[in-house]
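Q: Next comes the sequence, and after it the predicted model I'd like to discuss.
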Amino acid sequence: MPPFSHLMSDYKDNDLPPLLKFLGLNYAEILDHFPEGVFLINTRWQIGYFNQMAAQITGYSREEVLGKFCWDIFQADLCHKNCPMRISMSTGEVLLDREVEITTKAGHKKLVLINTAQIIKGRYKVLGGVETFHELVCPEVETGKLEQHVVADIVGVSPRMQQILRSLPIIAASESNVLIQGESGTGKELVAKAIHQLSPRERGPFIAVNCSAIPETLLESELFGYERGAFTGAVSSKPGRFELAKGGTLFLDEIGDLKPELQVKLLRVLEERAFMRVGGTRKIPLEARIVAATNVDLKEAVRRGKFRDDLYYRLFTVPILLPPLREKREDIPILVKYFLEKLNRKFNKKIKGVDPKVMKVLCRHPWPGNVRELQHVLEYCFVFAKGPLITQRHLPRLESAWLGRELELPLSTDWPNPAESMAPLQALEKKTILTALEIAGGKKQEAARLLKISRSKLWRKMRIYQITDFEKERES
């Protein structure tokens, strides 16, 4: 009698549910139709059952493995050290999603994801163990194909991204103003840098200015520079960003947040192609190309009187609209491939790819943070991945849009419900900021890093939501 036949014989035909009797199936036949490999062992570690998928993955037939020790068949890297099946057999613990490298009959190495459990009869009688496993296969993106769809660190195979990539060299060759529009995280600064690198100005400086990160009182002097004595503390002259960008490109990010009085001055600079330092009298020629970007709907801002229409049309000479990641999901596999190559170099690892189940999760997620969020999620996975593939257990536990799991950050249940006094999205944003501050122990710089925003933007958001003293806010 095979070493495990007594266990299978414990299940008599009379024990079968009515549907299985009707279909003429027994438990062994059901396991043979299971889409994962399944094998059973007795307490002497001998294989007593081996389903069809197990035979397909390993290359061994059922007849070849019955009665053999499991370690002789699988020759896994964990067989004699930290064996998941051994842990389950000795402790009764169910182990899920463990990566194991096995050797097939043909001598090939395969990475599989296994689950193990103890088989027990009644309350105390241990009969053996069961293991299910499936092969981890990474969806491949040809390297040559990847190279064809990368332009200056911008990756895309979707029709909309291909159209943008084809237009970049043409746009870069001109001197016209460019307005890049898109949600946060879509890669607006990358596109601006690509235009600079592909242009005749590539040898000149690329100067980036975040219009919302610099305090309103300092923005004018930062942009145009100032002369000595222009204001209290101006002990010497200083060139502004317009001047520093001479011969290169000036990138004005978050242009939609520019105050009306500065909009007027910027319009005058663009029209006259010259500017003056604060406190100065001499006009300095503008010798930089202007590339602006915003995540604000400027057309709507113009309609509401928040943004000057003449400045809008002056900037709108060459518009580029970057689609959000959720509208170009076909780019996700190639973006994953691209980021994995970059992260392998950064962390000195050799991760080959992601499990197909992970790829399904990535392709299903709405990505409110767009490509930047995808990059940070993959970097998170790299920190915890030890094997050659990223699996589901390496993913961060984020909002329920991911895997049906709730946010598992250490939130205090004593905090007041901000939804009582503000809109749901604002309430969520405030709660997220408080969560980041809690994790960072009140350190603003660390909280800003966790939120993937600048420290000045965090300060601004804290003022908006009146988070003036984090410790008091947390205790209230």
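A: Great, that's in hand. Numbers count the residues shown, from 1 in each chain.
Q: alpha carbons only for contacts and neighbour counts from here, please
A: OK.
Q: Tell me which residues of the top strand by length along the chain come out buried.
A: Counting by DSSP state E, the longest strand found in the chain is strand 109-121. For strand 109-121, a neighbour-count test (16 or more other C-alpha atoms under 10 Å) marks 110-119 as buried.
Q: Also stretch 141-148?
A: residue 146.
Q: next one: stretch 315-334
A: 315-316, 319-326, 328-329, 331-334.
Q: do the same with stretch 187-194
A: So for stretch 187-194, counting by 16+ other C-alpha under 10 Å, buried means 187-189, 191-194.
Q: And the contacts of it?
A: 151-154, 168, 180-182, 206, 251, 253, 291, 293, 322, 371-372 (C-alpha atoms under 8 Å, 6 or more residues apart in numbering).
Q: Which of these fall in strands?
A: 151, 154, 180-181, 206, 251, 253, 291, 293.
Q: and the gap between residue 140 and residue 101?
A: Noted for residue 140: a distance of 20 Å to residue 101, by C-alpha to C-alpha, to the nearest Å.
Q: what's the next secondary structure element after the longest strand of the chain?
A: Counting by DSSP states H and E, the next helix or strand C-terminal to strand 109-121 is strand 125-135.
Q: related to what we said a few turns ago, more crowded one of residue 140 and residue 101?
A: residue 101 (20 against 12; other C-alpha atoms under 10 Å).
Q: I'd assumed the more buried one was in a strand, is it?
A: Yes - Residue 101: assigned to a strand according to DSSP: H, G, I helix; E, B strand; the rest coil.
Q: Just give the closest residue to it, not the sequence neighbours.
A: With sequence-adjacent residues excluded and distances taken as C-alpha to C-alpha, 6 or more residues apart in numbering, residue 101 is closest to residue 111, at 4.4 Å.
Q: distance of that neighbour from residue 100?
A: Distance from residue 111 to residue 100, by C-alpha to C-alpha: 6 Å.
Q: what do you get for residue 166?
A: Remark: distance between residue 166 and residue 100 (C-alpha to C-alpha) = 44 Å.
Q: Who has more neighbours out of these two?
A: residue 100 (21 against 11).
Q: Can you list the residue ranges for helices in the stretch 251-400 of the chain?
A: 260-272, 298-303, 309-315, 332-347, 356-364, 370-384, 400-403 (DSSP state H, counting those that start in this stretch).
Q: For the last one, buried residues please.
A: Applying a neighbour-count criterion of 16+ other C-alpha under 10 Å, one finds residue 402 buried in helix 400-403.
Q: helices or strands up against it?
A: In terms of contacts (3 or more C-alpha pairs under 8 Å, 6 or more residues apart in numbering; DSSP states H and E), helix 400-403 is packed against helix 356-364.
Q: Show me what counts as buried in the helix it packs on.
A: Here helix 356-364 shows 356, 358-359, 362-363 as buried, counting by 16+ other C-alpha under 10 Å.
Q: So which elements touch the host helix or strand of residue 64?
A: For residue 64, the element it lies in under DSSP H and E is helix 62-65. Judged by 3+ C-alpha pairs under 8 Å, 6+ apart, helix 62-65 is in contact with strand 47-50.
Q: Included below, for side-by-side comparison, is a second structure:
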Amino acid sequence: MSVLITLADVEPAVRLNALLEADDVKTWLVSPLDDLPSEVRKARPEVIVFTGSLLDPQTLAIAREQMWGGAAVLGLADIGDPQLDQKLKTVGFADVLTKPVTPEALRQSVEELLERARITRETGLWGESDAVRQVLEAIRQMAPVSSTVLIEGESGTGKELVARAIHKMSPRRSKPFIAVNVGALPETLLESELFGHEKGSFTGAAERRIGRFELADGGTLFLDEIGEVPQSVQVKLLRVLEEREVTRVGGTQVIPVDVRVVAATNRPLRESVAMGGFRSDLFYRLNVLRIYLPPLRERREDIPLLVRRFVQEFAQQHGREFHGISAEAMRALANYAWPGNVRELRNLIESMVVLATGREIGIADIPAAIREGGAERLLPVPVGAILREESRAEGRELEFIVRSLVEVKLQLEELRRRVDEVRAERDAWAAQAGAGGAVAGPPTAVGALGAGIEPPGAMPTATVTITPGMTMAEIEKAAILAALRETKGNRRKAAEILEIGERTLYRKLKEYQVPEQFGE
């Protein structure tokens, strides 16, 4: 593992280099006069530390390039600015520290990135979300011990990857890793598959069979879909876990086994225990250490990283050259709920890499069911900023809010215009009445919106009184009621006055709980 350090700020660069060399970490120091992109290609580092010039176009270009399967990028900023930190992270920085930072703290940050890179390579679990970081940290802590581990998560989230990583990072790494999907085996064969059987122990047992526990001796046994194990086998499985010994079906010999069991389930075992489908004592025996793998929809910020990784992987595998994926296409992928989780995303990317006609995956290359989102549509995630440095936005939610504000503004302007017209007509009518002229009655606008001045003996007309603090809904309801009073309950004419459709008016009446016979 190696670390490339730029000499934009010499003092922290030299101090960090000395500490890392003392820890036997290979380092590359690159001065501002060197060809930085060339040095990165030669060094192929796991971590790049930019000690300054974070907003330099070349720095940003290299950070963005590392998002496609490259190094983790750490930056040292001259001043603390949360907005700048967020912008840098969206273009590829794994972390940003504010100067001054002690050499020891800087070394710790670099070593954490190196360790995360190592675990990521072991697991194949890519992501920068807090959820993924917690999983990687749990793997690092659990791998050295021999306690039983229970992994919970939906199908396609990578439970077997975690199990294999725990084995690879454990002292048992040189011993077998045996995986068995217990949910796919019928009850009649499951006991024999796990514990083995002797020749002639049942019909069809033509020879002795070594069970999975014996095959995994000294190593790790991964039991996938543990929640599907029948009750009859659960009792025997519990005994094996407690006694650390097995007896083959039809046999009498007790065989000691040294096996670490990692179990996985796609539904919470605690619920199965509560419903009586799973033994509580076996659950507690399995649930010594627990890892929860969140579904992809709960860590959607990782989708762009996964997409880039898969595009790179399958482009190399199938001999296709891609310049990347468009921001629009990436946004569509990030907006989808992915019920099949990472497995579904991976399979889709492979098909698009194979079938895409251009050198960049575009929105047209994405299947319509995923592009349109269907019933699984979620609120958009701001992935455009990751690709094109677009500003952070909440997609359709923001669009809806902006559109609503514009509509409210237009309604207020129209209402203000009509109020001004009413006031002008009212003043003209009042002046004419005060001068003793012949008047037929208040003008139409005054009658419709409420002039507040009525000729002696006249019937009161519909009025709308607007006071400070009224909500738009209250104003809208008042206008509808005034229109209904003006038309004596004729909804068609009221809709015409309000310049809305009759269906809209009916919906509004229902929404505001206006009696059906109002105004008649």
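A: Here it is on my side, so go on. In this text, all values refer to a predicted model and were calculated from it rather than measured experimentally.
Q: hang on, the earlier thing: tabulate the buried residues of helix 356-364 of structure 1 (CSV), appending distance to residue 55 of structure 1.
A: Output for the buried residues of helix 356-364 of structure 1, formatted as CSV (distance: C-alpha to C-alpha, whole Å):
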residue, distance to residue 55 of structure 1
356, 21
358, 25
359, 26
362, 31
363, 31
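Q: Now flag whichever of those is closest to residue 456 of structure 1.
A: Nearest to residue 456 of structure 1, judged by C-alpha to C-alpha, of those is residue 362 at 30.6 Å.
Q: How about that closest one, nearest residue that isn't a chain neighbour?
A: Residue 362 of structure 1's closest residue in space is residue 332 (C-alpha to C-alpha, 6+ apart), at 7.4 Å.
Q: Please name the residues that touch the alignment partner in structure 2 of the one you found.
A: In structure 2, the residue equivalent to residue 332 of structure 1 is residue 303, according to TM-score structural alignment. Taking C-alpha under 8 Å, 6+ apart, we find residue 303 of structure 2 in contact with 296, 333-334.
Q: Just tell me the aligned range of stretch 446-458 of structure 2 in structure 1.
A: Under TM-score structural alignment, there's no match for stretch 446-458 of structure 2.
Q: that older thread, name the nearest of the ones in strands among the contacts of stretch 187-194 of structure 1 relative to residue 385 of structure 1.
A: For those, with residue 385 of structure 1 as the reference and C-alpha to C-alpha as the criterion, the closest is residue 154, at 25.8 Å.
Q: Looking at structure 2, name the residue matched to the closest one.
A: Under the alignment (TM-score structural alignment), residue 154 of structure 1 maps onto residue 125.
Q: Distance of residue 319 of structure 1 relative to residue 180 of structure 1?
A: Separation of residue 319 of structure 1 from residue 180 of structure 1 (C-alpha to C-alpha): 6 Å.
Q: Please apply the same query to residue 379 of structure 1.
A: 27 Å.
Q: So if I had to pick from those two, which one is more boxed in?
A: Neighbour count, other C-alpha under 10 Å: between residue 379 of structure 1 and residue 180, residue 180 has more, with 23 against 20.
Q: gap between that one and residue 236 of structure 1?
A: When distance is defined by C-alpha to C-alpha, residue 180 of structure 1 is 35 Å away from residue 236 of structure 1.
Q: Residue 372 of structure 1 too?
A: Distance of residue 372 of structure 1 to residue 236 of structure 1, computed by C-alpha to C-alpha: 40 Å.
Q: May I ask which two of the ones in strands among the contacts of stretch 187-194 of structure 1 are separated the most?
A: 151 and 253 (20.9 Å).
Q: These two - which one has more neighbours?
A: Taking other C-alpha under 10 Å, residue 151 of structure 1 and residue 253 do not tie; residue 253 has more neighbours (24 against 17).
Q: Nearest residue to the residue positioned nearest the centre of structure 1 in space, please, no chain neighbours.
A: Centroid-nearest residue in structure 1, with C-alpha atoms, centre = their mean: residue 374, separated by 1.9 Å. Leaving out its chain neighbours, the residue that sits closest to residue 374 of structure 1 by C-alpha to C-alpha, 6+ apart is residue 367, at 7.3 Å.
Q: Now which residue in structure 2 aligns to the one you found?
A: So, by TM-score structural alignment, residue 367 of structure 1 is matched to residue 338.
Q: so how far is residue 324 of structure 2 from its match?
A: The gap separating residue 338 of structure 2 from residue 324 of structure 2 is 21 Å, by C-alpha to C-alpha.
Q: Just the buried positions in stretch 50-57 of structure 1, please.
A: 50-55, 57.
Q: List the ones among these that fall in helices.
A: Per DSSP state H, helices hold the following members of the buried residues of stretch 50-57 of structure 1: 52-55, 57.
Q: Just give me the closest of these to residue 175 of structure 1.
A: When those are compared for distance to residue 175 of structure 1 (C-alpha to C-alpha), residue 57 wins out at 59.1 Å.
Q: That closest one -> structure 2?
A: Pairing criterion TM-score structural alignment: no partner of residue 57 of structure 1 within structure 2 is identified.
Q: OK, contacts around the closest residue to residue 450 of structure 1 other than its chain neighbours?
A: Excluding its sequence neighbours, the residue lying closest to residue 450 of structure 1 (C-alpha to C-alpha, 6+ apart) is residue 436, at 6.5 Å. Residue 436 of structure 1 makes contacts with 447-448, 450-451, as judged by C-alpha under 8 Å, 6+ apart.
Q: got it, and residue 27 of structure 2?
A: Here residue 27 of structure 2 is in contact with 2-5, 17, 20-21 (criterion: C-alpha under 8 Å, 6+ apart).
Q: and with 6 Å instead?
A: 2-4 (C-alpha atoms under 6 Å, 6 or more residues apart in numbering).
Q: if I've got this straight, it is in a strand?
A: Yes - judged by three-state DSSP, residue 27 of structure 2 forms part of a strand.
Q: What are the boundaries of the helices in the stretch 101-250 of structure 2?
A: 103-123, 130-142, 159-168, 187-195, 212-215, 231-243.
Q: which stretch among those comes nearest residue 11 of structure 2?
A: helix 103-123 (9.6 Å).
Q: how far off helix 159-168 does that closest one point, in degrees?
A: 120 degrees (axes from the mean of the first three to the mean of the last three C-alpha atoms, to 10 degrees).
Q: What helices and strands are in contact with helix 103-123 of structure 2?
A: Helix 103-123 of structure 2 sits against helix 159-168, with contacts defined as 3 or more C-alpha pairs under 6 Å, 6 or more residues apart in numbering; DSSP states H and E.
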